[in-house]
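A.B. asks: task: produce atomic coordinates for the following.
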Amino acid sequence: MLLDTPICDFGWKAPDFTLKDANGKIFTMSEQLGDKGLLIAFICNHCPYVQRIGLQLAEDTKLLMAEGINVLAIMSNDYEDVPADSPENMKIFSAQYGFTFPYLIDQDQSIGRQYGAVCTPDFFGFNSKGELQYRGRLDDVRIGNIKNRVPELINAMRLIAKTGHGPKLQTPSMGCSIKWSV
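C.D. replies: Predicted coordinates:
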């Protein structure tokens, strides 16, 4: 089911968390919150919207990380119900698309719920104080032509890194619903 994300709640304070990646390495959000902010992306392996943007997401996040903006991705789907989103498949998916950011498992789905994640992909851009400044999409492709791409996420995160504030106008992300456990 296709869903849109809510409008950005400017200044909402990010709850801290500690999660593991598929290899068991531990990451804590507050330790990843850098001087230039943090992007948190709720994604999953099986979503066609995430698959469609996977290569561009890898490319864009490499640029952001090179500029000192940290990136974390979180998989909050119930992978017992959706085996394609299992930790082993997360490793394969991450390698397939060339992700260089940590891709974390939200096994009990508590982080997805705390953040109010709605769909995959769902992007949250935070300033250095952990205040939400962006909740939107990766890009805006005009007339279906990638050459007319407006890199909304890159532009928003660069603005946050420079000023601490996100753009006033934001286009909601859209994608597949998060698969919550019953």
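A.B. asks: for the rest of this, base every contact and every neighbour count on C-alpha atoms.
C.D. replies: OK.
A.B. asks: quick one, what contacts the residue nearest the centre of the chain?
C.D. replies: Nearest to the mean C-alpha position of the chain, by CA atoms, centre = their mean, lies residue 41 at 0.7 Å. Contacts for residue 41 (CA atoms under 8 Å, 6 or more residues apart in numbering) come out as 71, 72, 73, 74, 121, 122, 123, 124.
A.B. asks: looking at those, which are in strands?
C.D. replies: 71, 72, 73, 74, 122, 123, 124 (DSSP state E).
A.B. asks: related to what we said a few turns ago, next structured bit after the host helix or strand of the residue nearest to the centre of the chain?
C.D. replies: Using DSSP states H and E, residue 41 maps to strand 38-42. Moving toward the C-terminus from strand 38-42, the next helix or strand (DSSP H and E) is helix 48-66.
A.B. asks: alongside the first, I'd like the structure of this one:
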Amino acid sequence: MLLDTPTCDFGWKAPDFTLRDPYGTSFTMLDNLGAKGLMIAFICNHCPYVQTIGDRLAQDARTLMAEGINVVAIMSNDYRYVPQDNPENMKLFAKKFNFPFLYLIDQNQAVGKAYGAVCTPDFFGLNKEGALQYRGRLDDAARGTPKNRVPELVNAARMIAETGKGPEGQTPSIGCSIKWSGS
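C.D. replies: You can find the predicted model right below:
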């Protein structure tokens, strides 16, 4: 099912979390919340929207990380229902797109629910205090060919890093619904 993300609830305080990567190492949100903020992407392996932006997401994350802006991705789908999203396939997916960021498993889906994530991809831009300042899309290329694209996530992250505030105008991300347990 195709969904749009809700509009940004500026200042919403993001809850901390502890999640593991596919190799079993634990990471927290607060450990990744840097002096210039944190961009969180709720993604999964099987979603055609995520597959389409995979290279651009990796490229934009490298740009942000080189500027000291942290990036993590979270997979909240019920991978018992969608085996393509299981941890072994997460390793392959991250390698395929050469992800430079942590790709974490939200096995009990508590983080996705706490954040109000609705689709993949779903982007959350936090300032250094962990307050939400961005809830938009990666760029204006959507699923098309990215010619002269506007890197909206990169631009927003830079603004957040510099001012602590995100842009007033934000275009919602579009993607596949998160596959919740029992749904």
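A.B. asks: just put the ones in strands among the contacts of residue 41 of structure 1 in TSV and tack on distance to residue 2 of structure 1.
C.D. replies: Output for these, formatted as TSV (distance: CA to CA, whole Å):
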residue	distance to residue 2 of structure 1
71	25
72	23
73	20
74	19
122	12
123	16
124	19
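A.B. asks: nearest to residue 177 of structure 1 among those?
C.D. replies: The closest of these to residue 177 of structure 1 turns out to be residue 122 (CA to CA; 9.9 Å).
A.B. asks: what about the closest one, how many residues nearby?
C.D. replies: 29 (other CA atoms under 10 Å).
A.B. asks: spell out the residue ranges of the helices in structure 2.
C.D. replies: 29-32, 48-66, 87-96, 110-115, 152-163 (DSSP state H).
A.B. asks: which residues in structure 1 does the fourth one match up with?
C.D. replies: Translated: helix 110-115 of structure 2. Matched against structure 1 by TM-score structural alignment, helix 110-115 of structure 2 falls on residues 110-115.
A.B. asks: now do the contacts for residue 65 of structure 2.
C.D. replies: Per CA under 8 Å, 6+ apart, neighbours of residue 65 of structure 2: residue 71.
A.B. asks: repeat that for 10 Å
C.D. replies: 38, 39, 59, 71, 100, 101 (CA atoms under 10 Å, 6 or more residues apart in numbering).
A.B. asks: over to residue 49 of structure 2?
C.D. replies: With CA under 10 Å, 6+ apart, residue 49 of structure 2 has these contacts: 2, 43, 119, 120, 121, 142, 143, 173, 174, 175, 176.
A.B. asks: what do we get in structure 1 for it?
C.D. replies: In structure 1, residue 49 of structure 2 lands on residue 49 (TM-score structural alignment).
A.B. asks: how close does that match get to residue 9 of structure 1?
C.D. replies: Here residue 49 of structure 1 is placed at a distance of 24 Å from residue 9 of structure 1 (CA to CA, to the nearest Å).
A.B. asks: for residue 84 of structure 1, same thing?
C.D. replies: 32 Å.
A.B. asks: sweet, I'm off.
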